[in-house]
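Student: Got a sequence here, can you build the structure:
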Amino acid sequence: MRELLYQINEHLKTVTFIIIRDNNDKSEAISDYNIITLKFDDIIKSVEELKLDFQRYEDSASKLAELIPRAEKPFKNEVDELKSLSIYNSNLFAHYYSNTLCNNAFNERKIVNNSIFHLITFRSIVNKSKSNIYSLVNCIKDTLFANWSFKNQGEDNPLCIEFNKPIRYYRIGNRNEEYIVADAALFNFFFDFKKALNKEQDEDIINCSSDDNDSDGSYTSYDVSRESSYENNHCKQIECQTFLFIPRKRKKRAKNDPCKDPVKTIQCYFRSKTHKLHIQFPNNNEPEQELKKSKKKFYKKIKNKVEEYKIEKQSTICPEMKKLLDEIENDINKEFENIKYKYENMN
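Tutor: You can find the predicted model right below:
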């Protein structure tokens, strides 16, 4: 996959993706073979699936980085291993990130191979190539796990983000279709997708004024401005946009009821525990993997209960469901503490 283009339809709540597989594919991109249309809910589900499996991507990126200056066969075997994941063929984002990581690794390996006779600088070139791969996977991780709500942005800490959003136009019949080219980490896609979701929730996110003084509470909105290409200290590429996040008054919202989507509640709680193990044992993924082995029993328990409620046409927002959620969260926490205690004593 050479490029990924996307077009968000807020009215239909869908995103149309165009896969550009190679240079010759651009002129014939508008075809059934290259077009994928996903609903908002399917995209959210795919992202959540990828988050649960992302440790595998980090591990593969580390192995690819270390194999860059070594024999070709182990390097290609690791590329094939990354592409053989079951999620690779069923999840568009996993497919895109896998291709991005593999293409980046091949490019860096080519640079290293061309520099093999540079005896003095060869080691620094290898280290730079490794660093580039690690930087890419970290950028993907930061994007995938980012808090796109921006609700925790402090009033005294405005955030400025710059990125490039090239646009492609395709002539289809009597109309022009506009598609945005996704970047390597899909930052611009997730940014635009979150805006669309917020609009669906009746949030007027883009608002350059700040005269909404009749409400209490504080959330964050942002101002969008284009910087001239000749100004200093700004990206000089065409279509570069600067997004400045500024605090403004917003209405307070009631917290989401965890019983509204019990399965998602448990999934989020379980992921938070696996992430804590990942942070506490950064050089050892065994604790995290051990906890993940137990996730099926927790997920199955809540899914079975939700299914019962659906059959009986009963709302999940009830004291019994809240009690069950607390029980499952306590069980997850016990498993987490046992694993944590086990590996702390091993060190």
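
Student: use CA for all of it now, contacts and neighbours both
Tutor: Fine.

Student: which residues of the stretch 201-347 of the chain fall in helices?
Tutor: All helices of the stretch 201-347 of the chain, identified by DSSP state H, counting those that start in this stretch, fall at 262-280, 286-292, 295-311, 319-346.

Student: could I get the ones you listed as JSON lines with distance to Asn176 and mean neighbour count?
Tutor: As requested, the helices of the stretch 201-347 of the chain are arranged in JSON lines below (distance: least, CA to CA, whole Å; neighbours: other CA atoms under 10 Å):
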{"stretch": "helix 262-280", "distance to Asn176": "39", "mean neighbour count": "17"}
{"stretch": "helix 286-292", "distance to Asn176": "47", "mean neighbour count": "17"}
{"stretch": "helix 295-311", "distance to Asn176": "44", "mean neighbour count": "14"}
{"stretch": "helix 319-346", "distance to Asn176": "50", "mean neighbour count": "14"}
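
Student: Now the second one, please; I'll put the structures next to each other:
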Amino acid sequence: MPGLGVAVLESVTALDAPKVSYAFDLANNHYHLSLLYAGLTGLAAEGRIRLDWRMQGGCELDATATGGMVARMLVVHGDQEHRVALDLFDRSDTFDSPTLQWCDRYYKRSFYEPHVATIADENARKVRPFGMNYACRDKRVDRLLARSVMIQVTQRGFRAPTRVARRLLEQRNVFRTYASLPTLAEFKESPSTPRQESVLFQTRVWEPSEVAPDHAEEINGIRSESVRRLRAYFKSRFVGGLVPTRYAEERYPDLLTNLSTKRRDFAKLVRSCGVLVYTRGLHHSVAFKLPEYLLSSGAIVTDPIRNELSCPLREGVNYASFGDLDELIGVADRLLNANASKAMRSANCDYATAHLTPCAAVAPLVDHR
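Tutor: Take a look at the predicted model:
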């Protein structure tokens, strides 16, 4: 069955702009793919690409077998066609083998060179670092997703109404989560905007079964002890705590946050607090929190970042690192001084503009060179 293209938006597009084809499916993880969606529609609106948003199950662009965590795109520039993949898995030791075989370029969010060399094997030359991913909403994407869902439900509903209804029910939480996301504007803040003299660290802990083969005791230990030490030292100047999941309530009842954990409310906290604390994501991934901090032009304290980024962050320029909890307290205390953090906030504003807005993040994927 031929694919159904969806007209995304009206724009003046350069005739030599590359054509980018992407296949939408209900089963994709729209929360994790939201930055890609916003980047593609934004580039199309600026006339930098011609976007062919397809509705075609079973075609070569279909990557639903990955749980929607690996996207496939065809990028055509003139007579040259490039098969491009974006891998958003947390794990650096996980690759989608069929996609790795299929593509010419494989951009990986969790890029760790030892794993690329040993696991990607003869396809390692295709793998490149993507950089940071985060979830955000965009009005153009809102309209596009609504139309896409209706079209696909209508198409498939006539053939298999029960199956489509079940798929929609399975995806309802994903769409509900997407609808609750902040927009890019809700993350961004000027580096010159005054901030509270406060240290923010609001995070969650995980049940061991949720993070295997990563080590829950290691992740939970550094997060819970960081909250404990920061709260004890900074007292009323500390903001945050552990997200009150059932697991956290059972094991860390004294460390729970009493603040809202909604994404939009958290974005407001990030924009208002003087120092922002970050610890590694699951499987050593770069969690969504770090790009959110950078977008806010924040002063950042972080433990060492293992994975490679497409454009590296610089120690002492974009962040200050800590090796143990005593260092965490000392570095955070120093950065509370507005003069000490002024240059870092400005540098992070520049970094976010150059690399983290949706268009800036996605543009390298569709570059034909």
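
Student: TM between them?
Tutor: Remark: TM-score between the superposed chains equals 0.25 [TM-score structural alignment, normalised by the length of structure 1]; 143 aligned residues with a CA RMSD of 6.8 Å.

Student: that older thread, export the helices of the stretch 201-347 of structure 1 to TSV and append columns for distance to Ile35 of structure 1.
Tutor: TSV is the format used below for those (distance: least, CA to CA, whole Å):
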stretch	distance to Ile35 of structure 1
helix 262-280	29
helix 286-292	34
helix 295-311	33
helix 319-346	40
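
Student: just so I know, which of the ones you listed lies nearest Glu72 of structure 1?
Tutor: helix 286-292 (28.6 Å; CA to CA).

Student: ok, which stretches of the stretch 51-200 of structure 1 are strands?
Tutor: Ranges of strands in the stretch 51-200 of structure 1, per DSSP state E, counting those that start in this stretch, are 160-164, 167-172, 175-181.

Student: meant to ask about structure 2, not that
Tutor: Using DSSP state E, the strands of structure 2 run over 4-6, 19-23, 50-55, 70-77, 80-87, 105-108, 127-129, 196-203, 238-242, 273-278, 299-302, 320-321.

Student: so which of the ones you listed comes closest to Pro364 of structure 2?
Tutor: When the strands of structure 2 are compared by CA to CA, strand 105-108 sits nearest Pro364 of structure 2, at 9.6 Å.

Student: The strands of structure 2: which one's closest to Arg264 of structure 2?
Tutor: Arg264 of structure 2 sits nearest to strand 196-203 of all those, at 13.6 Å, using CA to CA.

Student: Other residues contacting that closest one?
Tutor: The contact list for strand 196-203 of structure 2 (CA atoms under 8 Å, 6 or more residues apart in numbering) reads 223, 227, 230, 234, 237-243, 257, 269-270, 272-278, 332, 336.

Student: Just the buried residues of the residues you listed.
Tutor: Buried subset of the contacts of strand 196-203 of structure 2 (neighbour count, 16 or more other CA atoms under 10 Å): 223, 227, 230, 237-243, 257, 269-270, 272-278, 332, 336.

Student: picking that back up, can I get the strands of structure 2 in JSON lines with distance to Glu249 of structure 2?
Tutor: Shown next, in JSON lines, are those (distance: least, CA to CA, whole Å):
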{"stretch": "strand 4-6", "distance to Glu249 of structure 2": "46"}
{"stretch": "strand 19-23", "distance to Glu249 of structure 2": "41"}
{"stretch": "strand 50-55", "distance to Glu249 of structure 2": "44"}
{"stretch": "strand 70-77", "distance to Glu249 of structure 2": "34"}
{"stretch": "strand 80-87", "distance to Glu249 of structure 2": "34"}
{"stretch": "strand 105-108", "distance to Glu249 of structure 2": "35"}
{"stretch": "strand 127-129", "distance to Glu249 of structure 2": "37"}
{"stretch": "strand 196-203", "distance to Glu249 of structure 2": "13"}
{"stretch": "strand 238-242", "distance to Glu249 of structure 2": "9"}
{"stretch": "strand 273-278", "distance to Glu249 of structure 2": "22"}
{"stretch": "strand 299-302", "distance to Glu249 of structure 2": "25"}
{"stretch": "strand 320-321", "distance to Glu249 of structure 2": "29"}
